[in-house]
Every structure is written in structure tokens, then in C-alpha cells.
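**Q** With the input below, show me the fold.
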Amino acid sequence: MTKPRIYTMSFASVYPLYIQKAERKERTKEEVDQIVFWLTGYDEAGLADQIERNTDFETFFTEAPMLNPNVGLIKGVVCGVRVEEIEEPLMQKIRYLDKLIDELSKGKKMEKILRMEK
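**A** Have a look, this model is predicted:
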């Protein structure tokens, strides 16, 4: 069975699209980075290294320092699929990131996006 195309896509090629999506809605690159850091455990240097090395999504998430323990609080639909029901772990992580970026572009407060508010 072949891997979904997203797994082999370069994170560095999609990252600017996340930023563009956020900026179109008056949000910032810094907020996108904060979401990536929260979800994956990367810091600025780690994220820059992943981008510089042009790693694919599979490597990006495999090498992530630590998935946030609150990812289970991320719920909702992205690309027509409920993220909490995705069974393939890598696809679920990718869709978690998509969902958080969607929430940012829809104007949610960072506290809600990062699951800090109940």
C-alpha cells in the first residue's frame, strides 16, 4: 500500500501556506509558530532545522520532540473528517495541525486554540 501523498510532502513547502492562510485573516507567523511549538514540542531552532532540511511530514512528526499531551482535546472536522476519529496516527497529527491553523484563521483566541481554556 502506498503512503498518502501528504506524508512525503515537504513540511517546508506547506509551512508558508499556513502562514499565508493566517495572514489573510490578520493573524501572524508568530502565532503559526506558537501553534507548531505547542503541538510538536519544537522550538525555533528545531523548526528552522526541519525547514532547512526540507523534511517531509512523516519525518517532521517522527522527529518532533514531544506531541502535546492535550492533543486529545482537539476535536472537530477538517477536510470533511473528524480529527478525533482518524485512526492512522500520522494522518491524525497532520490533521491536528490543519485544524489548529483553521481555528487561527477563523479568529479564535490563542488560549482556546492551545486548549488553555475550558
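**Q** can we go C-alpha only for contacts and neighbour counts from here?
**A** Noted.
**Q** element containing the residue nearest the centre of the chain?
**A** Centroid-nearest residue in the chain, with CA atoms, centre = their mean: Leu97, separated by 2.2 Å. Using DSSP states H and E, Leu97 sits in helix 89-105.
**Q** Buried residues in that helix, which are they?
**A** 91-105 (16 or more other CA atoms under 10 Å).
**Q** what's the answer for stretch 14-29, then?
**A** Under 16+ other CA under 10 Å, the buried positions of stretch 14-29 are 18-23, 27-29.
**Q** so which of those residues comes closest to Phe60?
**A** Nearest to Phe60 out of those is Tyr18 (CA to CA; 15.3 Å).
**Q** show me what contacts the closest one?
**A** For Tyr18, the contacting residues are 32, 101, by CA atoms under 8 Å, 6 or more residues apart in numbering.
**Q** Now it: which helix or strand?
**A** Assigned by DSSP H and E, Tyr18 falls in helix 11-24.
**Q** Likewise for Glu58?
**A** Assigned by DSSP H and E, Glu58 falls within helix 57-62.
**Q** Which positions in that helix come out as buried?
**A** 57-58, 60-61.
**Q** run this one through as well so I can compare:
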Amino acid sequence: MAGHRIFTTSFASIYPHYVAKAERKGHTKDEVDQVISWLTGYDDAGLEKVIADETDLETFFAEAPDFNPNAELITGVICGHRVEDIEDPLMQKIRYMDKLVDEVAKGKKMTSILRG
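**A** Next up, the predicted model:
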């Protein structure tokens, strides 16, 4: 999947969709931020900066302050693919983030989402 179009998509363009998905299901922006922070290590200021800078997803993950080593515990299907079977490391990280936001929207307990 080298050079996939999603890699050059800005985080700022997908973030509002994540928040809207969670809010439609009765959850909050703070919950979305919490799972993204758990996965990537970005704090609130860091997220605001990558949004303001319109950082693309490739850079977003390459510069993640502290990508969580427990991310490999994220399993399941997202966009028709099992996240644990995705071979491209960047695509897998993007799908990990998608999966976490899906779990927030579905109302899973945060301890379960954060693999605690």
C-alpha cells in the first residue's frame, strides 16, 4: 500500500469526522482525544498543533511523541480488514486509530479500549 492516498490526507481533515462520529453516539471529543493520546502520545497542545499545521497522516504518525507499544493488542475488523493482519505499518497505525474511535462510538468501557 505504499503511497496510498490516505497517507497524504491531513489529520485535520479526518479529526472532525472522528469527533462527529463519537458525538452522534452520545460520546465526547474528550474521549476521542483520550484514545488518540493513548495511541500516539500527543497531548492536547500537540493535537491542536497538528490540526493547525494540517499535518498529513504519514507525518502525524512519524512524529508521534510516544506511539503506544500496546497498540498491537488492538484487534478486530475495520473497513473490512483485520487490523492485526494489515502489513503496511503506517496503514496499520491509521486503522488502529480508526478502531479506537469506533470503540468509543460503540460505548465500550475506556479501560477496555485502552487495553488496560
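**Q** that older thread, and the two most separated of the buried residues of helix 89-105 of structure 1?
**A** Met91 and Ser105 (21.0 Å).
**Q** For the counterpart of the residue nearest to the centre of structure 1 in structure 2, which non-adjacent residue is spatially closest?
**A** Applying TM-score structural alignment, one finds that Leu97 of structure 1 aligns to Met97 in structure 2. In this structure, Met97 of structure 2 finds its nearest non-sequential neighbour in Ile36, 6.7 Å apart by CA to CA, 6 or more residues apart in numbering.
**Q** Quick check: the gap between Ser112 of structure 2 and Ile74 of structure 2.
**A** 10 Å (CA to CA, to the nearest Å).
**Q** Show me which of those two is the more surrounded one.
**A** Legend: neighbour count by other CA atoms under 10 Å for Ser112 of structure 2 and Ile74, higher for Ile74 (18 against 9).
**Q** who's in contact with the residue nearest to the centre of structure 1?
**A** Contacts of Leu97 of structure 1 by CA under 8 Å, 6+ apart are 35-36, 39.
**Q** looking at those residues, which has the most residues close by?
**A** Leu39 (23 neighbours).
**Q** list the contacts for that one?
**A** 66-68, 71, 97.
**Q** 7 Å instead, please
**A** 67-68 (CA atoms under 7 Å, 6 or more residues apart in numbering).
**Q** so which helix or strand takes in whatever residue of structure 2 lines up with it?
**A** With TM-score structural alignment as the criterion, the equivalent of Leu39 of structure 1 in structure 2 is Leu39. Counting by DSSP H and E, the element that carries Leu39 of structure 2 is helix 29-40.
**Q** what's the nearest residue to Thr9 of structure 2 if we skip its chain neighbours?
**A** Asp56 (5.2 Å).
**Q** Just want to check the distance between that neighbour and Ala62 of structure 2.
**A** 10 Å.
**Q** what's the answer for Val101 of structure 2, then?
**A** Val101 of structure 2 is 20 Å from Ala62 of structure 2, by CA to CA.
**Q** Equivalent analysis for Arg24 of structure 2, please.
**A** 30 Å.
**Q** what range in structure 2 does the helix holding Glu58 of structure 1 sit on?
**A** With TM-score structural alignment as the criterion, helix 57-62 of structure 1 aligns to 57-62.
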